[in-house]
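Colleague: Just to be clear, the model below is a prediction. Sequence and coordinates:
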Amino acid sequence: MNHPDLPGTSHSDLAPLMTTAPTVPPVASFAALELPAEVLRTLSELGVREPFPIQAATLPNALAGRDVLGRGRTGSGKTLAFGLPLLARTAGRRAEPKQPLALILVPTRELAQQVTEALAPYAEALRLRMATVVGGMSIGRQAAALRHGAEVVVATPGRLHDLIERRACRLGRVGITVLDEADQMCDMGFLPQVTEVLDQVHPDGQRMLFSATLDRDVDHLVRRYLHEPVVHSVDPSAGAVTTMDHHVLVVHGPDRYAVTTEIAARDGRVLLFLDTKHAVDQLTRHLRASGVPAAALHSGKSQPQRTRTLAQFKNGPITVLVATNVAARGLHVDDLDLVVNVDPPTDPKDYVHRAGRTARAGESGSVVTLVLAGQRREMSRLMAEAGIEPTITKVRSGEAELSRITGAKAPSGIPLDGGPAAPRPKNTNAPFRGLGTSKDTSRGAGGKSRKAGEARKLAEARKAARVRRGG
């Protein structure tokens, strides 16, 4: 049951959670499960032929009403692993106003929408109503959806808490509760709200918890709220996936913008991670001025903007998504074969989850991390903690080795939003402040600092004021 490559786990961690109650063995096909005919037909219509390992292991016990603790990396098929039994066991029932029958709790808006979209065809086939409850959207509309009746609610903890406080939602009739990406919810400080929810749902209901790691607060949730759970760990961590290549590219500081731009101009989609919202916006503007169809994703964007950006990245004209860690969990994009850490992560868990955006569902992919020479030792330590042995290569912009590893090529240079083309950063020895800071990176490109520019503007404003006063 335990997988040695899962971070934060050991056989001794799992031992107290093991149950002596009889469990149902894994299945080889969906047809072998007691799923409603409508669900089997929808699976066939959507081309879902065989269950992934986490599904084959957990579905029989979840359909039997057992509490389930499922651990596996993102992209392993967890949504259907908990979603199909939740829908099947709720089918045929009708929710009263404001009183859902099943609840799926997730850490981010994007994941909530993704889970809703993934389960919607099966819910429709079973004539179950779903409501998505997340921040950044109209709380009034969400309250109205609950008032009209929704059997299944997919929610983020903060917004669900707000609706409960407004008495727009009551959880006493929730018979099936799912915590997805439980470790991230705990990491984000949602533990008090999660325990508040679990204290309000039906005490004899079914609970399913899915997480990449079992440590600290997640362990607390499992021990307090899951009753004799069936434990399944069937997938390695993202770092152990054999179809994923890991590269550390050592770059010269002032050359990093040019290297990043050429990687972004490759054929195919690419996800670029940076540390701050300011750095994301700044790089996105530079890429678009260089002719690269890029878009920004971070918590400073409104939910409609974030939804539109993700849709364009998944299916439309955007080939480069520049994001903070808001995109590091739950985001699924077909055929995403390259993830780039423009700003190196500072935590092994962050690396694992960023990396998990590629090589999903058995596909292959590469993870590239850009580091300066002085960052190599710290990055080597982080990689070792994540259980990863990357290939380390020194690169420069325009080199064949960079293209071989990432598919990098020169951008068109034709601005996408009008205005002048972005100047190619000069490879000088001027100080480079890094893309992940709030400082103006144009210093490293031979330009003047923002501070100097602001001082000049202030002096000009004072001079103009003296002229107006006749001084």
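Modeller: Alright, I've got the coordinates.
Colleague: can we go C-alpha only for contacts and neighbour counts from here?
Modeller: OK.
Colleague: mind checking the longest helix of this protein?
Modeller: Determined from DSSP state H, the single longest helix within the chain is helix 450-469.
Colleague: Figure out how far that one is from the centre of its chain.
Modeller: For helix 450-469, the gap between its own C-alpha mean and the chain's C-alpha mean amounts to 45 Å (CA atoms, centre = their mean, to the nearest Å).
Colleague: now do stretch 56-71
Modeller: Worked out by CA atoms, centre = their mean, stretch 56-71 lies 24 Å from the chain centre.
Colleague: Flag every buried residue along that stretch.
Modeller: 56-63, 65-71 (16 or more other CA atoms under 10 Å).
Colleague: Quote the end-to-end distance of that stretch.
Modeller: 13 Å (CA to CA, to the nearest Å).
Colleague: Can you list which of the buried residues of stretch 56-71 are found in strands?
Modeller: 68-71 (DSSP state E).
Colleague: got the contact list for the spatially most central residue of the chain?
Modeller: Geometric centre of the chain, nearest residue: residue 329, 2.1 Å, by CA atoms, centre = their mean. The contact partners of residue 329, by CA atoms under 8 Å, 6 or more residues apart in numbering, come to 74, 111, 353-354, 356-357.
Colleague: Number of residues surrounding residue 451?
Modeller: A count of neighbours around residue 451, defined by other CA atoms under 10 Å, yields 10.
Colleague: Distance check, it against residue 186.
Modeller: Taken as CA to CA, the span from residue 451 to residue 186 is 39 Å.
Colleague: The structure to be compared is supplied as follows:
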Amino acid sequence: RELATQVRGEFADIAKAKGLTVKAVYGGTSVSEQSKGVGSVHILIATPGRLDDLAQRKMVRLDGVRIFVLDEADRMLDMGFQPQVDRIVRRLPKDRQTMFFSATLDGAVGRIAEVYTRDPVLHEVELEGKTVEEADHRFVPVGSHEKLTKLIELARAEEPDGLSLVFVNTKRAVDSLARQLRAEGVPTVAMHGDMTQQAREKALQRFEDKHVGVLIATDVAARGLDLDDITLVVNYDPPQDDKGYVHRVGRTARAGRTGTSVTFVTPEQLGDVSRMAARLDLHEEFEHEGMKVAAPRTVFSGSTRGRRSGLRGPKRRR
């Protein structure tokens, strides 16, 4: 939802100069309100659930679409939106241009790409861009009781000009950690899927305007963030997989700026996080903190695709 509003904002100035109209539709807001004028705009930016809903209610027709862009396709499928996207695609004219953006074309997402496109041309962008190369990757060993104190130290070091994005793995943890930080005098906002759209937009605006310096979020809630001023990403809880790490770190060191990614590692997480660091070629950064990379697990799999991300860390600190 946040990504839809941000993309609309980026389109607005360009569209105005070209005499085009733009509208964004997404869940968490009134269907009747968003349906106004939706059928007459030149550019419609939408989340799949809301667009599918509007189409089924016959509030918008898609048979006149000339260009169809599916962004963050892999994440949409991960979240279970394929049925909605399938229904949307069936309503589109066959004579159209389709642009399919995805972090990977492995497995199911690759098969879906073949179904949605016709005579496709593949453009690949390497992951070794400045977004990750300019980030300083740190893995910090902590006890569970030390995490809050360490986070407060890191967040305060970014004040007053930096922005800190903190990832946890559950909605309940978002609210709990935000309350603890506020109690310690650290201005903090939270964002997760159970909040109303209005509350999420308000929290994001306060963060973007630097009225608060810390945003606590889950992976899903933070996926739409596109801010150049985030100087610190903290994995308070480690990501679920390698791709999650790349997506999180990609929120800092943007637009040629530098940034820092800090991953807390408790003793029970040491093995999993160290193996992830090794797969991402970040073993030097991991071992720099005095920890050792665990031996790889034996995994039985019929495929060897997608094991390496191509992520490279910065030079080791002296």
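Modeller: On my side now, so go ahead. Computed from a predicted structure; not experimentally measured.
Colleague: Superposing both, give me the TM-score.
Modeller: After superposition, the two chains reach a TM-score (TM-score structural alignment, normalised by the length of the second structure) of 0.85; 286 aligned residues with a CA RMSD of 1.9 Å.
Colleague: Just send the contacts of residue 329 of the first structure back as JSON lines, with neighbour count and distance to residue 216 of the first structure too.
Modeller: Output for the contacts of residue 329 of the first structure, formatted as JSON lines (neighbours: other CA atoms under 10 Å; distance: CA to CA, whole Å):
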{"residue": "74", "neighbour count": "28", "distance to residue 216 of the first structure": "20"}
{"residue": "111", "neighbour count": "22", "distance to residue 216 of the first structure": "23"}
{"residue": "353", "neighbour count": "23", "distance to residue 216 of the first structure": "18"}
{"residue": "354", "neighbour count": "27", "distance to residue 216 of the first structure": "21"}
{"residue": "356", "neighbour count": "27", "distance to residue 216 of the first structure": "22"}
{"residue": "357", "neighbour count": "27", "distance to residue 216 of the first structure": "25"}
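Colleague: What about those residues, which are in helices?
Modeller: 111, 353-354.
Colleague: ok, so of those residues, who is nearest residue 168 of the first structure?
Modeller: Distance ranking of these against residue 168 of the first structure, using CA to CA, places residue 111 first at 22.7 Å.
Colleague: Now do the same contact list for the aligned residue in the first structure for residue 201 of the second structure.
Modeller: Under the alignment (TM-score structural alignment), residue 201 of the second structure pairs with residue 307 in the first structure. Applying CA under 8 Å, 6+ apart to residue 307 of the first structure gives the contacts residue 110.
Colleague: check which helix or strand covers residue 307 of the first structure.
Modeller: helix 303-315 (DSSP states H and E).
Colleague: where does residue 192 of the first structure land in three-state SS?
Modeller: helix (DSSP: H, G, I helix; E, B strand; the rest coil).
Colleague: Now do the strands for the stretch 201-350 of the first structure: every range, in order, please.
Modeller: 206-211, 230-233, 244-250, 270-273, 294-297, 320-323, 338-341 (DSSP state E, counting those that start in this stretch).
Colleague: Can I get those strands in JSON lines including mean neighbour count?
Modeller: Converted to JSON lines, these look like this (neighbours: other CA atoms under 10 Å):
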{"stretch": "strand 206-211", "mean neighbour count": "25"}
{"stretch": "strand 230-233", "mean neighbour count": "23"}
{"stretch": "strand 244-250", "mean neighbour count": "21"}
{"stretch": "strand 270-273", "mean neighbour count": "26"}
{"stretch": "strand 294-297", "mean neighbour count": "25"}
{"stretch": "strand 320-323", "mean neighbour count": "26"}
{"stretch": "strand 338-341", "mean neighbour count": "24"}
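Colleague: The counterpart of residue 213 of the first structure in the second structure: how many residues sit nearby?
Modeller: Under the alignment (TM-score structural alignment), residue 213 of the first structure maps onto residue 104 of the second structure. Counted with other CA under 10 Å, residues neighbouring residue 104 of the second structure total 17.
Colleague: Give me the nearest residue to residue 104 of the second structure, chain neighbours excluded.
Modeller: residue 74 (6.9 Å; CA to CA, 6 or more residues apart in numbering).
Colleague: what sits against the counterpart of the one you found in the first structure?
Modeller: Residue pairing (TM-score structural alignment): residue 74 of the second structure is matched to residue 183 of the first structure. By CA under 8 Å, 6+ apart, residue 183 of the first structure lies in contact with 211-215, 217-218.
Colleague: Most widely separated two among those?
Modeller: 212 and 217 (13.0 Å).
Colleague: For these two, indicate the residue with more neighbours.
Modeller: More neighbours surround residue 212 than the other of residue 212 of the first structure and residue 217, with 27 against 15 (other CA under 10 Å).
Colleague: Does that one touch residue 69 like I think?
Modeller: No: assessed by CA atoms under 8 Å, residue 212 of the first structure is found out of contact with residue 69, at 10.6 Å.
Colleague: By how much does the helix or strand harbouring residue 75 of the second structure deviate from the first structure on average?
Modeller: Using DSSP H and E, residue 75 of the second structure sits within helix 73-78. Mean deviation of helix 73-78 of the second structure relative to the first structure after superposition (mean CA distance after the TM-score superposition for the first structure): 0.7 Å.
Colleague: and that helix, how far out from the chain's middle?
Modeller: Using CA atoms, centre = their mean, the offset of helix 73-78 of the second structure from its chain centre is 11 Å.
Colleague: just stretch 27-46 of the second structure next, same as before
Modeller: 24 Å.
Colleague: ok, now stretch 106-118 of the second structure?
Modeller: 21 Å.
Colleague: Okay, buried residues for it please.
Modeller: Applying 16+ other CA under 10 Å to stretch 106-118 of the second structure flags 109, 112-113, 116 as buried.
Colleague: Residue 291 of the second structure: which of the residues you listed is nearest?
Modeller: residue 109 (35.8 Å).
Colleague: For the closest one, which residues are in contact?
Modeller: 73-74, 77 are the contacts of residue 109 of the second structure under CA under 8 Å, 6+ apart.
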